[in-house]
Structures are given as structure tokens and as C-alpha cells.
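Undergrad: I'll drop the sequence and a predicted model, then ask my questions.
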Amino acid sequence: MLVRDAMSTVILTLGPAHTLRQAATLMSSRRVGAAVVLDPDAGGIGILTERDILDSVGLGQNPDAEPLHAHTTTDIVFAAPTWTLEEAARAMAHGGFRHLVVLDRGEVAGIVSVRDIVRRWVPAQRPAPVS
């Protein structure tokens, strides 16, 4: 199975001037664990994850005042839609992260998460009846 079969193609995209609070609100309402941050001035694509928000709040920083550019990871590993899910999982395990931005011909095509991969690897099962 390939990354394109598991990735989310509806992507939350934010700018570097958004605040952590704005990002958290949008991520929560869309039930996503990561957002793509596009910063044309910095020349690239970054990612903001729920962990980045938690780290900031844990340090006592004000989420209403913290801009995304201060918390966005820009040195990221990109996946291709043609990667196998095993290749994506290996990249995540090696890098210690849970999300990969998927690029197709240089454009953001989606995000694949550990959860997306697990859902493809483990078939949905009905809960066992309680006796």
C-alpha cells in the first residue's frame, strides 16, 4: 500500500504570522494533529504539530502572542505519494516524528500521519461482544 492511499488530502494551511492559539483552534475544529505552514519570505514549507503547541504552553508562553514562525519546523522530511507505507513509517521512526508532508512534483499533496498508516495496516474490527 502506498502513501497516496493513506494520506489526508484536505490540509490545514496557515501562515507564519498566525498565532499558536489560532492554529490550535483551527486544528481542534478540523480534528487534525498538524498544519502546513507556508512562508514565502522564508522560502519554504514547514509543519506545526500539536506537540509544538504543547511544548510552547508547557514553557509558559502565551499562545495568543506566539507567532507560528517561532514554532514551525522547517527542516522536515517530505514523503512522496509513491512511497510505501513501510517507507513512510521508517522515515517517521528514524526522525522521531508522527507526520510527513507529502509532496507531488514540488507541490503539497497531503499529510500522512502514524494514525493514517495504522488505520491502513490494521483492518477496522467490530468490538467483541461483552458477555
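TA: Received it, and whenever you're ready, just let me know what you need. Residues are numbered from 1 along each chain as shown.

Undergrad: Going by C-alpha atoms from here, please, whenever you check contacts or count neighbours.
TA: OK.

Undergrad: Against Ala88, how distant is Gly96?
TA: Distance, Gly96 to Ala88, by CA to CA, to the nearest Å: 12 Å.

Undergrad: can you pull out the helices in the protein?
TA: Using DSSP state H, the helices of the chain run over residues 3-6, 20-30, 50-58, 85-95, 114-121.

Undergrad: would you turn those helices into JSON lines with distance to Gly106?
TA: JSON lines is the format used below for these (distance: least, CA to CA, whole Å):
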{"stretch": "helix 3-6", "distance to Gly106": "15"}
{"stretch": "helix 20-30", "distance to Gly106": "24"}
{"stretch": "helix 50-58", "distance to Gly106": "25"}
{"stretch": "helix 85-95", "distance to Gly106": "18"}
{"stretch": "helix 114-121", "distance to Gly106": "22"}
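
Undergrad: for the ones you listed, which one ends up most surrounded?
TA: Comparing the helices of the chain by mean neighbour count (mean count of other CA atoms under 10 Å), helix 3-6 comes out on top with a mean of 21.

Undergrad: Need the contact partners of that one.
TA: 79-85, 88, 112, 116-117, 120 (CA atoms under 8 Å, 6 or more residues apart in numbering).

Undergrad: one more structure, for comparison:
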Amino acid sequence: MSTDTTGRQATRVRPEDPVRMIMSTPVATVDSGASVLDAATELVADETGAVLVTGAGALGLLSERDVLTLVGTGVDLAAIQVVDVMTEDLVWARPDDTVAAVAHQMVEAKVRHLPVGDGRHAVGIVSLRDLTAVLVAAIRGGTPPVPGR
């Protein structure tokens, strides 16, 4: 085990390790009735690329790409509710799924963010950025930064 730049002990993450080792926690959330503008503000405040949409039985994901797509159309983001534009059919990973399996799952599903949990309650989220950090660290022989901690 090595020490990272913050003085914490760092563990080298391998493709066969569980995704819980690289997932970001806590998960940024926004209520389904919130405006897209409010969700965009949350994305910026949490420095994240996606928020989990919760409330009123709705469970989805809104990403920075979703927001940019709307901005490109010139619509008023304050006038659109998250529930109307979120991705609803989410692909999930379980905390014990391997990093390699989750990477494959994301490529197959063509998604950039994947909630980690039981299919209804998220305990984390993994992004392509998280997976890239593992890949770069493996190439360099180092340890990727641990997101959300």
C-alpha cells in the first residue's frame, strides 16, 4: 500500500476489484419537480457530471450533456422540469460488480454515468472519468484518485 498526495493510504485499483472502490459518494440528487436550471446549479455546486432524480416515484438521471442539449435549443431551463427530460430507463451496477464488468456495461449501454445500488436506491455513482482514472493509473503504475472522499 502506498501513500497518496493527501497523506492517505492508497490502494491500487485493478479491473477485478469491486466498483465500490471507485464510485463517487454521496450521490448528488435533485427532486423530479425541480427545474433543469436548478439541476444545472446542483451539477456545478457538486462538481459532478450527473444527478440522480428522485421523488414522486420517478427515478432517473440528468447529466451535464442533457443540460447542454437543452441549452443548444435556446429553451428557458427554468421553465422545464427535470422529470420531463431525465433518462428514465437506468442501467445499474451493484457495489460488488467488478470495475471491468461495469466498464463493459457502460460501453454496451452507451452511457457515461452509472448509478451503483440495488436498482432503486443508489449508494454511489460511477462515471467514465472514474474509469479513466483507473486506466491511467494502471498504465502509469500508480494509484487513481478516490472520488467523493
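TA: Great, that's in hand. These numbers were taken from a predicted model, which means no experiment stands behind them.

Undergrad: just to revisit the earlier point, ok, the contacts of helix 3-6 of structure 1 vs Asp64 of structure 1, which is closest?
TA: The closest of those to Asp64 of structure 1 turns out to be Val112 (CA to CA; 28.0 Å).

Undergrad: tell me the contacts of the closest one?
TA: Shown in contact with Val112 of structure 1 (CA under 8 Å, 6+ apart): 3, 6-8, 99-102.

Undergrad: can you list these in CSV and add distance to Val32 of structure 1?
TA: Shown next, in CSV, are the contacts of Val112 of structure 1 (distance: CA to CA, whole Å):
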residue, distance to Val32 of structure 1
Val3, 17
Ala6, 14
Met7, 12
Ser8, 10
His99, 11
Leu100, 13
Val101, 13
Val102, 15
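
Undergrad: Out of the residues you listed, which sit inside strands?
TA: Counting by DSSP state E, these place 99-102 in strands.

Undergrad: Please name the spatially closest residue to the residue most central in space within structure 1 (chain neighbours excluded).
TA: In structure 1, the residue lying closest to the centroid (CA atoms, centre = their mean) is Ala34, at 3.3 Å. Computed as CA to CA, 6 or more residues apart in numbering, the closest residue to Ala34 of structure 1 that is not its neighbour in sequence is Thr49, at 4.2 Å.

Undergrad: One more: Val114 of structure 1?
TA: Spatial nearest neighbour of Val114 of structure 1, chain neighbours left out: Arg98 (5.4 Å); criterion: CA to CA, 6+ apart.

Undergrad: Can you get me a residue count around that neighbour?
TA: Using other CA atoms under 10 Å, Arg98 of structure 1 has 18 other residues around it.

Undergrad: and the gap between the equivalent of it over in structure 2 and Ser63 of structure 2?
TA: Aligned by TM-score structural alignment, Arg98 of structure 1 pairs with Arg112 of structure 2. Taking CA to CA as the measure, Arg112 of structure 2 falls 9 Å from Ser63 of structure 2.

Undergrad: same thing with Val36 of structure 2?
TA: 10 Å.

Undergrad: Touching both of these two, which residues are there?
TA: Contacts common to Val36 of structure 2 and Ser63, judged by CA under 8 Å, 6+ apart, are absent.

Undergrad: The match of Arg98 of structure 1 and Arg20 of structure 2, how far apart?
TA: Using CA to CA, Arg112 of structure 2 is found at 17 Å from Arg20 of structure 2.

Undergrad: what's the answer for Gly60 of structure 2, then?
TA: For Gly60 of structure 2, the distance to Arg20 of structure 2 (CA to CA) stands at 20 Å.
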